[in-house]
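>>> Below is the sequence, then the predicted model.
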Amino acid sequence: MSSDTIARLQERLATLNPLHLELEDDSQRHAGHAGARDGGGHYRLTIVAEIFRGRSTLARHRLVYDAAGNLMQGPVHALSIRALAPEEVPHQAR
């Protein structure tokens, strides 16, 4: 199920035109957690996109949650987000 969820999330996040997108399933680290027991996964996202330039962290997260849509109400229980504008990417990671 997680690979399907990752593919669906990546498809939806593509609407933000990311220059870089890294999505990891972190569910195994949360085994036994209430959301995990109910079938929702835990994911870690790093996304770099022009759309984040000049926006607050809260605004960036809202953009991500809006793009993810109803996946956040079932297949995704938790999403750790690192949303960056291109100039915020550490030099060695470019």
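Perfect, thanks for sending it.
>>> going forward, measure contacts between C-alpha atoms and count neighbours the same way
Will do.
>>> Contact partners for the spatially most central residue of the chain?
Centroid-nearest residue in the chain: L45, 3.8 Å away (criterion: C-alpha atoms, centre = their mean). Residues in contact with L45 (C-alpha atoms under 8 Å, 6 or more residues apart in numbering) are 21-24, 79-83.
>>> so what's V64 up against?
13, 16.
>>> element containing it, please.
V64 is part of helix 57-68 when elements are defined by DSSP states H and E.
>>> Put this next to the previous one:
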Amino acid sequence: MSVEDIIRRKLTEAFHPAQLEIENESHLHKGHHGSPHTGESHYRVLLAAEAFEGINRVERQRKIYAVLSEELAGPVHALALTAVTPAEAARRNL
């Protein structure tokens, strides 16, 4: 199973998102210091879920980091997050 598949499964199970987009950006960091050169190390995630209602941005990110703690301690070097409610996603046209 790819790292992207693991991220998708864990986030889906934890947050039951209305919207989930995962973009592998590892190719953009090829040759950068700290990059493990695996092709599965840098990701951009858009997660829209009701679970974020009433929770500030920092707490939303903490919740996501907790769910992905194994991946962040291992193969994932960088994770860019957009964590919003479905209403916020609609207002921002995400």
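Perfect, I can see it now. Owing to the predicted nature of the structure, the values given are computational and were not obtained by experimental measurement.
>>> Distance from the chain centre to stretch 7-16 of structure 1, please.
How far stretch 7-16 of structure 1 lies from its chain's middle: 9 Å, per C-alpha atoms, centre = their mean, to the nearest Å.
>>> circling back to that earlier point, which one (most neighbours) among the contacts of L45 of structure 1?
Within the contacts of L45 of structure 1, A83 tops the neighbour count with 23 neighbours, counted by other C-alpha atoms under 10 Å.
>>> picking up where we left off before, now the helix holding V64 of structure 1 on structure 2. Mean distance?
Superposed on structure 2, helix 57-68 of structure 1 shows a mean distance to its aligned partners of 0.6 Å (mean C-alpha distance after the TM-score superposition for structure 1).
>>> got the buried residues for that helix?
Using 16 or more other C-alpha atoms under 10 Å as the burial criterion, the residues of helix 57-68 of structure 1 that qualify are 60-61, 63-65, 67-68.
>>> what's the closest of those residues to S2 of structure 1?
A68 (14.7 Å; C-alpha to C-alpha).
>>> I'd say the closest one and I6 touch.
No. The pair A68 of structure 1 / I6 is not scored as a contact, 10.7 Å apart, by C-alpha atoms under 8 Å.
>>> ok so, going back, compute the inter-axis angle for the helix or strand following the helix holding V64 of structure 1 and helix 57-68.
Downstream of helix 57-68 of structure 1, the first helix or strand assigned by DSSP H and E is strand 76-84. Put simply, strand 76-84 of structure 1 runs at 130 degrees to helix 57-68, going by axes from the mean of the first three to the mean of the last three C-alpha atoms, to 10 degrees.
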